[in-house]
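Asker: How does the following fold in three dimensions:
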Amino acid sequence: MPVERLVLAARAKINLALDVLFKRPDGYHEVAMVMQSLALADKVTLTADRALSVVSTAPDLECGPSNLAYRAAALLRERCGVDRGVRIALEKNIPLAAGLAGGSADAAAVLRGLNRLWGLGLTLSELEGVGAALGSDVPFCLRGGTVLATGRGEALRSLPALPHAWIVLAKPPVAVSTAWVYGNYRGERVTLRPDVAGMESCLAAGDLNGVTARLANVLETVTVPAHPAVAALKAAMLEHGARASLMSGSGPTVFGIADNLRQAEKIAAALRSSTDAWVTVTETAGELEGEDGTTVAADQA
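Answerer: Got it, this is the predicted structure:
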């Protein structure tokens, strides 16, 4: 019986390590990043339809052809010669322009779901190839888990899973453009670069302390001076008991790693009472299962 409706989770991500190596001839930056999936997720509902459309619970989100979820459906339809449409409903839980890959996660969920809804039979590797044409974070969002991303972010190698951890997220009330951050990045301003090889060794040993001791993000050299609230949130995370804290991606969201759920909730409560940031508690999540990336989808009557 043909599937007519699917509901998928589009998971957020954080960067445990983010290094920018050099600017490539194609205009992108060569990066080395250790990326980690979170349980925090948007809910993406796909319903078979004649036309292609997107609706969202976020009033500020553009839902037309420039929307990344819309673009994912349009690109997949074009590449696979599909003559059907889909209604994409986005229940947004991941804040916009936050450094948490919310748009990329939605696009990845659309690719996974339409692979099943349209009966395309693409492998995860093939879906990642489509995702790479949409954005550097989309291939990671298709795979999930703990991953080393190189190239412009699309070349992935799965790493041993990060030991389970509770994560506090805090986003100050500002939006940061990823293009602006990379455009203003200057390598000579960086004084601390990530020890990616060392972090890999700690992951292989299941050493959470070793991983947290190596958190580093060179893009803080751009975002923090422009938005001092980022540095203030990092300091507050540590003051209230986080074992480590870092800005995710190009920012402005800051994450803190807590020892347990009780501590995470204590940190979150302190931040809510002392700052104007959006704050939530979540946890790390593993790699998405299934060669074609669709087993996270659930049929709904």
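
Asker: contacts, neighbours, all on C-alpha from now
Answerer: Fine.

Asker: Now stretch 146-166: buried residues?
Answerer: Across stretch 146-166, burial judged by 16 or more other CA atoms under 10 Å covers 146-156, 158-159, 161-163, 165-166.

Asker: Test my guess that residue 110 contacts residue 74.
Answerer: No: contact criterion CA atoms under 8 Å: residue 110 and residue 74 do not qualify, at 10.3 Å.

Asker: out of these two, which sits in the busier spot?
Answerer: residue 110 (31 against 17; other CA atoms under 10 Å).

Asker: so that one is in which element?
Answerer: Assigned by DSSP states H and E, residue 110 belongs to helix 102-117.

Asker: and what of residue 212?
Answerer: Following DSSP H and E, one finds residue 212 within helix 208-213.

Asker: Tell me which other helices or strands that helix touches.
Answerer: helix 196-204 (3 or more CA pairs under 8 Å, 6 or more residues apart in numbering; DSSP states H and E).

Asker: for the helix it packs on, packing partners?
Answerer: Under the contact criterion of 3+ CA pairs under 8 Å, 6+ apart, helix 196-204 touches strand 29-49, helix 208-213.

Asker: among the ones you listed, which is the most enclosed?
Answerer: strand 29-49 (a mean of 22; mean count of other CA atoms under 10 Å).

Asker: residues in contact with stretch 102-114?
Answerer: 6, 8-12, 42, 44, 46, 68-73, 76, 88, 90, 94-96, 120, 127, 131, 135, 137-139, 141-142, 292-294, 297 (CA atoms under 8 Å, 6 or more residues apart in numbering).

Asker: Which members of the residues you listed are classed as buried?
Answerer: 6, 8-12, 42, 44, 46, 68-73, 76, 88, 90, 94-96, 127, 131, 135, 137-139, 141-142, 292-294, 297.

Asker: run this one through as well so I can compare:
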Amino acid sequence: MRQIELKALAKINLGLDVLGRRENGYHDVRMVMQSIYLYDDVKIERKEEPGIEIETNLFFLPTGEGNIAYKAADLLIREFDIKEGVRITLKKHIPVAAGMAGGSSNAAAVLFGMNRLFGLKLSREELMERGVKLGADVPYCIMRGTVLAEGIGEELSVLPAMPKCTVLIAKPPISVSTKVVYEALDSSEIRKHPDIDGLLAGLEKGDLHEIAAHMGNVLEDVTIPMHPVIDEIKREMTDAGALNAMMSGSGPTVFGLFENKMEARKAQERIRTKGLAKQVYVTNIHSARRD
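Answerer: A predicted model of the protein is given here:
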């Protein structure tokens, strides 16, 4: 095998709670993660000469050591003393710096792909152990599906699959710094924690309405006052028929869950027409196969 092509899936947070801050600066979290059919295309090719080359369709992305996909390849090349090099082509569709784990998903795809290309014979668990060295979301991006993440995000438990539904994604034309959001959260008192247990109960029953009713993201209390457009997009989605709408991760992306695809399309058009977001996608839930 000389090359492999993969789909690196985006994620949304159905629930995100922050329990506290560790002395090392990391935060203890309790999150319900869900992968969706919005993805980057990742192609990995072996090349005889050593070194890592990265090509991308976005001019502003780093193509050297500043790219997490580069770090993922470098980690395996060094550990297994791989003499050949790799050329990685990233065709990006997942909004960048948007709370959807686009970079982490690319890194996960590189770990998975190089494991196959070079016959490293690492298990999924062994890939996840290496992934956490690159970022807290990388192990989840290897696992995918509906998952409870605890600790700093690396303690993962498989949950009952999310019921099928339509997902509307809207990323406003603003950038949000995860670091700034968490710093603001640390300096304020958390007034209300999301009901993660209620969300888990809804998943156990396979009840989409109960799941939607218990969605919550503690970071909204910090990010929305900084960027009120997030609340405007949420309101457009719920007015159009979303069961619920919420910010994913530290933002600024908003997602809405719809039973009716036509309602999602109408909301998509309204959000674009009002200029609230240019990157607006209608997609679906992804259920991971469990081997």
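
Asker: For the two chains, what TM-score is obtained?
Answerer: The TM-score (TM-score structural alignment, normalised by the length of structure 2) is 0.96; 288 aligned residues with a CA RMSD of 1.3 Å.

Asker: overlap in contacts of residue 110 and residue 74 of structure 1?
Answerer: Common contacts of residue 110 of structure 1 and residue 74, defined by CA under 8 Å, 6+ apart, are absent altogether.

Asker: ranges for the strands of the stretch 1-150 of structure 2?
Answerer: 3-21, 27-47, 52-56, 85-91, 146-150 (DSSP state E, counting those that start in this stretch).

Asker: okay if I get those strands as TSV plus distance to residue 268 of structure 2?
Answerer: Listed next are those as TSV, based on distance: least, CA to CA, whole Å:
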stretch	distance to residue 268 of structure 2
strand 3-21	18
strand 27-47	15
strand 52-56	27
strand 85-91	23
strand 146-150	25
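
Asker: Show me what residue 42 of structure 1 lines up with in structure 2.
Answerer: Aligning on TM-score structural alignment places residue 42 of structure 1 opposite residue 40 in structure 2.

Asker: quick one: that match and residue 186 of structure 2, what's the gap?
Answerer: Residue 40 of structure 2 sits 33 Å away from residue 186 of structure 2, going by CA to CA, to the nearest Å.

Asker: go on, residue 221 of structure 2?
Answerer: For residue 221 of structure 2, the distance to residue 186 of structure 2 - CA to CA - is 12 Å.

Asker: all helices in the stretch 201-301 of structure 1, in order from the N-terminus.
Answerer: Remark: helices assigned in the stretch 201-301 of structure 1 by DSSP state H, counting those that start in this stretch are 208-213, 220-226, 228-239, 261-274.

Asker: export these to TSV and tack on distance to residue 178 of structure 1?
Answerer: Shown next, in TSV, are the helices of the stretch 201-301 of structure 1 (distance: least, CA to CA, whole Å):
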stretch	distance to residue 178 of structure 1
helix 208-213	24
helix 220-226	10
helix 228-239	15
helix 261-274	25
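
Asker: do you know which of the ones you listed lies nearest residue 248 of structure 1?
Answerer: When the helices of the stretch 201-301 of structure 1 are compared by CA to CA, helix 220-226 sits nearest residue 248 of structure 1, at 9.0 Å.

Asker: Quick one: residues in contact with the closest one.
Answerer: 176, 181, 184-185, 189-190, 230-231, 247, 250-252.

Asker: residues contacting the residue nearest to residue 151 of structure 1 when sequence neighbours are not counted?
Answerer: Using CA to CA, 6 or more residues apart in numbering and skipping the chain neighbours, the partner closest in space to residue 151 of structure 1 is residue 30 (5.2 Å). With contact taken as CA under 8 Å, 6+ apart, residue 30 of structure 1 is in contact with 20-24, 150-153.

Asker: likewise residue 147 of structure 2?
Answerer: By CA under 8 Å, 6+ apart, the contact set of residue 147 of structure 2 is 32-34, 140, 156-159.

Asker: Still touching in structure 1? Go through these.
Answerer: When you map the contacts of residue 147 of structure 2 onto structure 1 and apply both residues aligned by TM-score structural alignment, their matches' CA atoms under 8 Å, the shared contacts are 32-34, 140, 156-159.

Asker: Take those and lay them out in CSV including distance to residue 62 of structure 2.
Answerer: Listed next are these as CSV, based on distance: CA to CA, whole Å:
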residue, distance to residue 62 of structure 2
32, 30
33, 27
34, 27
140, 23
156, 30
157, 33
158, 33
159, 35
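
Asker: Let me know the closest of these to residue 116 of structure 2.
Answerer: residue 140 (18.8 Å).

Asker: Can you tell me how far that closest one is from residue 196 of structure 2?
Answerer: Counting by CA to CA, the gap from residue 140 of structure 2 to residue 196 of structure 2 is 18 Å.

Asker: Check residue 57 of structure 2 too.
Answerer: 37 Å.

Asker: and what of residue 274 of structure 2?
Answerer: Distance from residue 274 of structure 2 to residue 196 of structure 2, counting by CA to CA: 33 Å.

Asker: Of those two, which one has the most company?
Answerer: For residue 274 of structure 2 versus residue 196, neighbours defined as other CA under 10 Å are more numerous around residue 196 (22 against 11).
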